[in-house]
Structures are given as structure tokens and as C-alpha cells.
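Engineer: missing the sequence, but the structure's below:
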């Protein structure tokens, strides 16, 4: 199991341009679809926790996933896999960057990469929304969180606020005798949560 975890993140690490959130579609493909180690909901939870603690999101996410799969040894294997290629790539680039950073082709490549990263993050957001936003209640929480982020609130406070609000909403629904249950992903293909059963 450990070699598989290491090789999986060794494959993901070199192509994670634009920060940790660009990892989401890559992890979705490798960890969820191909290897069946986790569910999409689990990946969303991992990235929520990874964003709320100090450190790089990419390293935190890899470490959490590795730990969930194989304990401490799995965490070390995943972290090593995601770090090693990045370390050597940055080391190599640092040697040549001062000579190449003004080169038109390098500038064009970076321009294209930045645009591609936006698409990756949007795609990942849509995939996670299908499992995280399951009714009108969770849609409202998502909209409130988005507004808070655009207002300049730190992401950590948004995550903590979602945590507290989620507990409060579940307790309130339980008091009203309502069940809080995520719908299967198969039912969210048309994003039916827009007309869901939430409050």
C-alpha cells in the first residue's frame, strides 16, 4: 500500500500548478476514480481541513489522505511523494529562472498555465458542489461563505463558521424532527439540489 500511495502522489506533485486547489481534480481522478481509495465527499472534507490549518494546502491534503489510508507511514509516503518532484523542479528552475523569466516563450507558457489552473479549480468546485451542496440549506451556507470570502474574510474563519453553522443547523433540524442526509451523487447529476428539500 505504501509504495502505491507514494507513486500516486509522486505522479500528482509535478503537475500541481497554481497551488493546492489545483490538486483537487487530479486527486479526484487518481484517488477516487482510478484507485477507489476515497469518495468524492471525503476529498471535499480533506481539503476543508487542509485549508483550516497552517501549512501549504497541497502538502496538508496529501498528508491527511495518506494518514487516512495507511496511518502515519501513509502520511509520510504521501507527503514525500508530493514534495520530492516539486523540490527538484524548483531547484532546477532556480538555476535558470533569472536567465529565462523574460523570454517571450516562457512568459507565454506561464500565461497559458495560469488560465488552465482557473479551469481546473472551477471544475473541481463543480464536482465537489454536487456532493456538498445537497439542498437549499447547504446552498445557502455555500452562498454565505462565498460572500464572506469576497468581502475579505480569511478562509479559516469561513471554514470555522461553516463548522459551527453546520452543527447548529443539524441540531435545529433534529429538533424539528427532520433528517439531515446527503443525497447520493447519482441524484445530483442535474444539480437537483436547487429544488431540494432543505429549509
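Structural biologist: Arrived safely. Bear in mind that the values here come from a model prediction, so they are computed numbers and not experimental data.
Engineer: can we go C-alpha only for contacts and neighbour counts from here?
Structural biologist: Will do.
Engineer: Show me which helix runs longest in the protein.
Structural biologist: Using DSSP state H to define each element, the chain has its longest helix at helix 57-100.
Engineer: what helices or strands is it leaning on?
Structural biologist: With contacts taken as 3 or more Cα pairs under 8 Å, 6 or more residues apart in numbering; DSSP states H and E, helix 57-100 sits against helix 2-12, helix 40-52.
Engineer: Can I get those helices in TSV including mean neighbour count and distance to residue 175?
Structural biologist: Listed next are the helices and strands packed on helix 57-100 as TSV, based on neighbours: other Cα atoms under 10 Å; distance: least, Cα to Cα, whole Å:
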stretch	mean neighbour count	distance to residue 175
helix 2-12	18	43
helix 40-52	18	26
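Engineer: Of these, which is nearest residue 97?
Structural biologist: helix 2-12 (23.1 Å; Cα to Cα).
Engineer: got another, please set it beside the one above:
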């Protein structure tokens, strides 16, 4: 299962705990921006690729730093940072909204957000359950990303081995040359990589 499929399944599963109209996983990029990596629900098509600059959302930064989930209130939407999807979705300030940090191995990976058009906050008991689920999802995301990185490293190593075999085959042709000078150059060239590796 690839990472995107893992996230899609994870978002589908969280609906059993907390109903939503939109569930999104934001991952952190190298510029400390949050980027939607996966989204589910009937509003999902409107937010794909959406980016958030953390400098504009202190409450999201706080969630990442404290690693605690929180439900946003109408007051948060009206007088706080606003909603992560302001300007993209037209949700009322009183809509149900939850932000859940994703982390693993001592590093922040991003956020899970849940939104519902219904004007009622998520109960704290539900927030606590989704926070625990977010910890599991963060570990799964980290594990998946590491597996993908290892697969890339393995592919690169196999390519280097293939190139090395091709070079070695070329040395073999030169070492069978009738010219003693060519055979000597080929022998020196074959030994050189070993000295560099040392």
C-alpha cells in the first residue's frame, strides 16, 4: 500500500469516530507551509493542493508544538486565526472544526483537519479519541515515508551496481587487448576505485 492509499483509508476510517464533510491531511514542506496531501468527503475536490503559511496561523503552530488536538469554536473562527480553509470553502464561523497534530519519531509531520458544515463543536471526548487516532496515523505515515525512502535508496544502489558491472565488463575487453600498454591502463583503472573507496 502506498502512502496516498494509506492516507485515504485512514481518513475513511476516522469517519467512524468523527463524522465530517471534509477530512484533510496536511504535511509540512521545507518552507514550513502546510500542504494538503490527502482529502476525503464531499468537499475534498475543492481543497486539493491547498497551502497554508504557518506564520498566519498561530493556533495551528501551537497544535504542532504541543501535539494536542483541539476543536475550533465560533469565536476562534470569527476573532482568532480564522479557518484553515478560509478563501477556499464557504463554511460558517460556527461550523464543527477540529485540528489534530500528526507526529512520529520526535518530529512533526503535519495536521489532520476535520470540518463539518453542521454548526456544533466536536465534543471533547471525540477530540480526545481522534487525537489518539492521529498518533497512530502519524506513526503509519512516518513508517510509509521511510519505506518509500528505503525503496528509492535500494533502486539507486541497484543502478550503481549495474553501472559498475558495465564498467567492469568494459575493463575486461581492454584487459584482453593485444597491446600491453592498453592492458596496463585497464588494470590501473580497475584498481583506482578500490583505492578511492579506502
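Structural biologist: Structure's in. What do you need? This is a predicted model, so every value here is computed, not measured.
Engineer: After superposition, what is the TM-score?
Structural biologist: The TM-score (TM-score structural alignment, normalised by the length of structure 2) is 0.26; 83 aligned residues with a Cα RMSD of 5.0 Å.
Engineer: still on that earlier bit, residue 155 of structure 1 is nearest to which of the helices and strands packed on helix 57-100 of structure 1?
Structural biologist: That would be helix 40-52 among these, by Cα to Cα, at 7.3 Å.
Engineer: who's in contact with the closest one?
Structural biologist: The contact list for helix 40-52 of structure 1, computed with Cα atoms under 8 Å, 6 or more residues apart in numbering, reads 21, 24, 27-28, 32, 57, 60-61, 64-65, 128, 131-132, 155-156, 159-160.
Engineer: Next, the angle helix 57-100 makes with that helix.
Structural biologist: 70 degrees (axes from the mean of the first three to the mean of the last three Cα atoms, to 10 degrees).
Engineer: rewinding a little: could you dump the helices and strands packed on helix 57-100 of structure 1 into TSV with distance to residue 139 of structure 1 added?
Structural biologist: Converted to TSV, these look like this (distance: least, Cα to Cα, whole Å):
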stretch	distance to residue 139 of structure 1
helix 2-12	31
helix 40-52	15
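Engineer: Nearest to residue 71 of structure 1, out of those?
Structural biologist: Among these, helix 2-12 sits nearest to residue 71 of structure 1 (Cα to Cα), with 10.0 Å.
Engineer: out of the helices and strands packed on helix 57-100 of structure 1, nearest to residue 93 of structure 1?
Structural biologist: Of those, nearest to residue 93 of structure 1 by Cα to Cα is helix 2-12, at 18.5 Å.
Engineer: who's in contact with the helix or strand following the closest one?
Structural biologist: Next helix or strand after helix 2-12 of structure 1 toward the C-terminus (DSSP states H and E): helix 24-27. Residues outside helix 24-27 of structure 1 that contact it (Cα under 8 Å, 6+ apart) are 12, 43, 120, 121, 123, 124.
Engineer: what's the most distant pair in these?
Structural biologist: Spanning the widest gap among the contacts of helix 24-27 of structure 1 are 12 and 123, at 16.7 Å by Cα to Cα.
Engineer: List only buried entries from the contacts of helix 40-52 of structure 1.
Structural biologist: The neighbour count (16 or more other Cα atoms under 10 Å) marks 21, 24, 27-28, 32, 57, 60-61, 64-65, 128, 131-132, 155-156, 159 as buried among these.
Engineer: Check which helix or strand the nearest residue to residue 110 of structure 2 once chain neighbours are set aside maps to.
Structural biologist: Spatial nearest neighbour of residue 110 of structure 2, chain neighbours left out: residue 27 (4.2 Å); criterion: Cα to Cα, 6 or more residues apart in numbering. Assigned by DSSP H and E, residue 27 of structure 2 belongs to strand 22-28.
Engineer: Wait, the residue nearest to residue 110 of structure 2 touches residue 113, no?
Structural biologist: No: look at residue 27 of structure 2 against residue 113 with Cα atoms under 8 Å: they stay out of range, at 11.2 Å.
Engineer: Which of the two has more residues huddled nearby?
Structural biologist: residue 113 (23 against 19; other Cα atoms under 10 Å).
Engineer: Distance-wise, check that one relative to residue 138 of structure 2.
Structural biologist: To residue 138 of structure 2, residue 113 of structure 2 is 13 Å away according to Cα to Cα, to the nearest Å.
Engineer: Following the chain past the lengthiest helix in structure 2, name the next helix or strand.
Structural biologist: Ordering each helix of structure 2 by length in residues (DSSP H) puts helix 124-175 first. Following helix 124-175 of structure 2 in sequence order, the next helix or strand is helix 180-197 (DSSP H and E).
Engineer: helix or strand for residue 141 of structure 1, which one?
Structural biologist: Using DSSP H and E, residue 141 of structure 1 sits within helix 136-150.
Engineer: ok, now residue 112 of structure 1?
Structural biologist: Element membership for residue 112 of structure 1, per DSSP H and E: helix 104-132.
Engineer: Can you name every helix or strand that that helix contacts?
Structural biologist: Helices and strands touching helix 104-132 of structure 1, by 3+ Cα pairs under 8 Å, 6+ apart, are helix 24-27, helix 40-52.
Engineer: Now do the buried residues in that helix.
Structural biologist: Buried-residue list, helix 104-132 of structure 1, by 16+ other Cα under 10 Å: 117, 120, 121, 124, 125, 127, 128, 129, 130, 131, 132.
Engineer: who are the neighbours in contact with the residue nearest to residue 110 of structure 2?
Structural biologist: 34, 35, 36, 37, 109, 110, 111.
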